[in-house]
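**Q** heads up, no residue letters with this:
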């Protein structure tokens, strides 16, 4: 009897497995693109070749630039069709059409801010060359969509993507700008802190940037400023207070942004640097870059080489954009990190302020349409409205990203073509948002730095808090391009950026409130490792990108280790920490204890202060041994806090090696939280690094582990003495299809600090697949 039951159970299991296998084979057949042979496609001007290397990275060769960009659009559609459509739907606020009521609040937020409307105005401002290339890219995407293959997500949700448009290629840059700028959120938090504890509470959460902290430019590198500005950081004065209804509405926007994976955190940061030939073994510059962004599945970046008649660039592209965003051409290399000046302001309008109104309709899958009444003021979109009672008012957001005339796409395409510093700098004059720190190097041995973008001029106020829409609080134009932070061939042959303060105090323009720069740990460590060095190689640059020495530990350990006897388990942990070298490596149990301890200190700080303090704020409080973070003002106040947080940290750490709890999580935008689908679409892997290491991997702590979701989303190392010896890597893989061999083949190497050849030489590509594009006959 038992044997019969077991046979029946095994038969059912086998049938289920065979059905699953058949389903996977069907999905794989329906969704994986053609990578070799010949395709006849509409809209192509001349024969074009796409050679994919052993990692699925396309090397595109065409006789016309438009055809090269066309082919880029086609491979984006082949490998990232779902990502293209999902990102476009985010910009448009059209997620509920395919995801139902679960995405309705996200659509409300996206429509209220008006990202798509801003993209529509930007397209008309672009140069004729950019318009031609965008149109070619659009044709390529639509040719890819028309090939008959589709992404698994489309099969699961039961729809096909609409044709791509030129506006769609501009729209995603608006969302990137949102992800890289969070001052509106800081203003909201600052207003609450001010209301609770006065201006001093702001400094307890985020102290001013340290006077001795590293700056990107030195005083002798500051640009001449003939405009004689009267800008100054006047300090924060608490506003009368925001009505609770405004706070609630903005918190809803923030929650919607978080659901979309868009939440700005300066401390998660990015790094780039460039050293001149005076410091290198080759005598030519070396350039490094690793932008730290949300780890997502598929990964944000798509590695590619694009070659036409004049255009020849290789590096990181973003599906939806017709350019190499970070990388090099045959003569010039560039990298970017977030500069993050304050370019967002919340203005409090009276309820009778003049506004333009419009109605938009959100289609909701399985439910009735939802109509929105939206308002636009002279200050920008109205993102919150309280029209009843004595405190009736509206909140408007001013932000260059949502204004007309955004020519940032001209800047990125111009960088692809630039052959020297003058041409690169000229391209950057078109840059609007989000302001980035560009490092530059060329084959002639020059290096440089520039932070372009529209930065508003404020006179007599610092932009850190919501302000009334009155004559005293207005933007007075933009900081002139020639007076933005920039340098060319600095005397020390070194430029380091890590979201730290870009300019010393002598810089006359106000870029942002002094408390908003990222903590200086990463910038200090990179500068320490490069200053005064010679004979540097790409191996040295790779080691520095992978550096996991904890700067916070070095700063805090004296205060932490001075804790009196704290119980057997805590004392054993302290003994291990006394022997620890501060390396946040995956095999270290001391790293687990320290990161949990720091996390608990921040959590306690949030309870005392009303907002999570920066790492620098925690270090300052522990070094002083007093203050509101520790709950009081006497010199002994921090001891109970240290003891209690260490005990909690030891319990959570449980002597686990760091890698068992500290893991990189790449999540899928639609299916990442659906239990049945998450294992197929998400990716998880142990990785080193932590809070404020050069190799940033700041734990989230929200799920009871030290898993992290923000890290180096892309890494590149460029050798200007031999550009084809350069290296790069993404965080996951080229394909967005989890059934593709190229979906996650970069993941293990990325976690281990390994790289792929960033080479235009076929000898470096390994096994290849060649796809020939031919123009389809016209009828």
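**A** Right, received. Where do you want to start? What you see is a predicted model; the values in this text were computed from it and never measured.

**Q** hey, let's count contacts and neighbours off CA atoms from now on
**A** OK.

**Q** Who are the packing partners of the host helix or strand of residue 88?
**A** Using DSSP states H and E, residue 88 sits in helix 65-92. For helix 65-92, the packing partners by 3 or more CA pairs under 8 Å, 6 or more residues apart in numbering; DSSP states H and E come out as strand 48-52, strand 58-62, helix 104-113, helix 115-123, helix 128-145, helix 166-179, strand 302-307.

**Q** what does the fifth one contact?
**A** It stands for helix 128-145. Residues from elsewhere that reach helix 128-145, judged by CA atoms under 8 Å, 6 or more residues apart in numbering: 41-44, 65-67, 69-78, 81, 123, 161, 163-166, 169, 322, 409-410, 413.

**Q** Now, of those, which are buried?
**A** 41-44, 65-67, 69-78, 81, 123, 164-166, 169, 322, 409-410, 413 (16 or more other CA atoms under 10 Å).

**Q** I figured residue 194 hits residue 201, correct?
**A** Yes - applying CA atoms under 8 Å, one finds residue 194 in contact with residue 201, separated by 6.5 Å.

**Q** another structure for you, compare them:
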């Protein structure tokens, strides 16, 4: 019999007599806990958001349809093994059963829109997963490079330094000889848009079939069965970061030779329906007029979902490794450890091999793997790792987070959950001395930590924004705004954003005697500092650096608590210089997986288990998350509440 239990934070703990019953229960509970989110994800995947949002949804809907999200998901579903399709079907059956029990009037978003949640089909978990990752790779970055090269010429290199990725993560592990328990530890946090409800759902899945037993705690994508990226299965645990691999290529096709075309109609609330051409050339998918993209998932007709059940059943590092051989995209760095003491790093996903002309000729045959000794550690934070990085990608995150985590682990012994939480919470911004070299002496005496209660951090952030505004006002950047790319891609093409993320590079160039774009950065920095010191600066960084979770309808149901950290801190709570100090992107979960004892670890999300604003568990983890603390992992069924 399938049973639901919850911990003190409302996190669902599910147990059932079979995989199918467990999947069905996971779907049912997800539908009840996250009704609006389930419906919104379905609309995102099918390109039907404009039907409820009006014209504001058109750019995404055009993009999703032209990327053939539904078609790719249906092809991938057809290639899944029989057992995987049965797993998906059971989950969707439960999802639909759960949706039937929910009155739309009880879900504020559905009530406001006057719509209900529609039924799912078995391929929709693949479509929702794909839709969440369409912009996870580098389409926006590739378009930016083309635009910047065209407008800025050779000087574009000043704005192309490796930078905070749109979707990144930290993950690290220590071998048993370095820990207090003698067993490995894994810690980390994925970085994405901070949304309400959250992108990740904490869940425990326990199958009590004597021939197929498993008991896994982890984070699941809402709308997808099992756990995918971060989990502790008792005997083995794993985590991932974005590997920043090039598994999408973009190229201009101003006069595309279309080999496959259809016209789709997008319904628009309070407006006329819009027709969109869904075209494919021999090279790739026409995702907007004049531009095509080639992706691993489209080429293969596969999304790697045959990895889901083997991950749940894994007992060893080798088991997880073998499961990840089936992964497609996103391409990830995986950190895996087991109770036998084995710790391993590997790249997971399908990376195309290209010839000198850039044409795809096959797939990278063997992923990079590295064994971590018992007295060793491994760190991955989206950075350029070495020769293996050259095989998979071209642009990576700046090295600051990875270098800082390595420094914190270097020489440390007796590591435990508290030690890993301290790493989560490290707020040292290593770019501070780089940028403040433009104003020598102005920030002497400050330790460079972006703590929420720091006045120095507030002053530095104000100076940084004032400097970025001055740089962005230079006439050389004006034409960067003159592009015709889809609105959904606009964040990647914003010159102010690019200048802000490239500020350390620009400062280094100036200190070295270069004048990027012909600008006197020292003079601009002095002007920016004078402006800040003559004006009113917030008393603390936390006065303006507050968490603002994104809601599809713009609802404001979560208190704007002050948070420490910044984009290049290990405590990744991202702000955008000269755009906003508020944090709507950063750590969407934090975790410590202890291989000695699951309950010795911990986990947390920015909001909570429920998607209902009036529910006790809508954002009851927010205060913990903002304070840098973890919620307990409870695995003793007697300490959980039935139902």
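**A** Cool, the structure landed. What you are looking at is a predicted structure, and each value in this text was computed from that prediction instead of being measured.

**Q** quick one on the thing from earlier: okay, the helix holding residue 88 of the first structure sits on what stretch of the second structure?
**A** Mapping helix 65-92 of the first structure onto the second structure (TM-score structural alignment) gives residues 19-46.

**Q** you'd agree residue 723 of the first structure is up against residue 757?
**A** No - taking CA under 8 Å as the definition, residue 723 of the first structure is not a contact partner of residue 757, at 10.3 Å.

**Q** quick one, which of those two is more surrounded?
**A** More neighbours surround residue 723 than the other of residue 723 of the first structure and residue 757, with 22 against 16 (other CA atoms under 10 Å).

**Q** following the helix holding residue 88 of the first structure, which helix or strand comes up?
**A** Tracing the chain past helix 65-92 of the first structure, the next element assigned as helix or strand by DSSP H and E is helix 96-99.

**Q** just how off-centre is that following helix within its chain?
**A** Offset of helix 96-99 of the first structure from its chain centre (CA atoms, centre = their mean, to the nearest Å): 25 Å.

**Q** One more: stretch 125-145 of the second structure?
**A** Distance of stretch 125-145 of the second structure from its chain centroid, counting by CA atoms, centre = their mean, is 11 Å.

**Q** burial of the residue mapped onto residue 396 of the first structure from the second structure, as a residue count?
**A** Aligned counterpart of residue 396 of the first structure in the second structure: residue 292 (TM-score structural alignment). The number of residues packed near residue 292 of the second structure is 24, by other CA under 10 Å.

**Q** cool, residue 460 of the second structure as well?
**A** Other residues lying near residue 460 of the second structure total 23 when counted by other CA under 10 Å.

**Q** for stretch 728-741 of the first structure, how far is the first residue from the last?
**A** End-to-end distance of stretch 728-741 of the first structure (CA to CA, to the nearest Å): 19 Å.

**Q** Check stretch 403-414 of the second structure too.
**A** Start-to-end span of stretch 403-414 of the second structure (CA to CA) is 21 Å.

**Q** just stretch 441-450 of the second structure next, same as before
**A** First-to-last residue span, stretch 441-450 of the second structure, CA to CA: 19 Å.

**Q** What is the three-state secondary structure of the residue nearest in space to the middle of the first structure?
**A** Geometric centre of the first structure, nearest residue: residue 293, 3.0 Å, by CA atoms, centre = their mean. Secondary structure of residue 293 of the first structure, reduced to three states by DSSP: H, G, I helix; E, B strand; the rest coil: strand.
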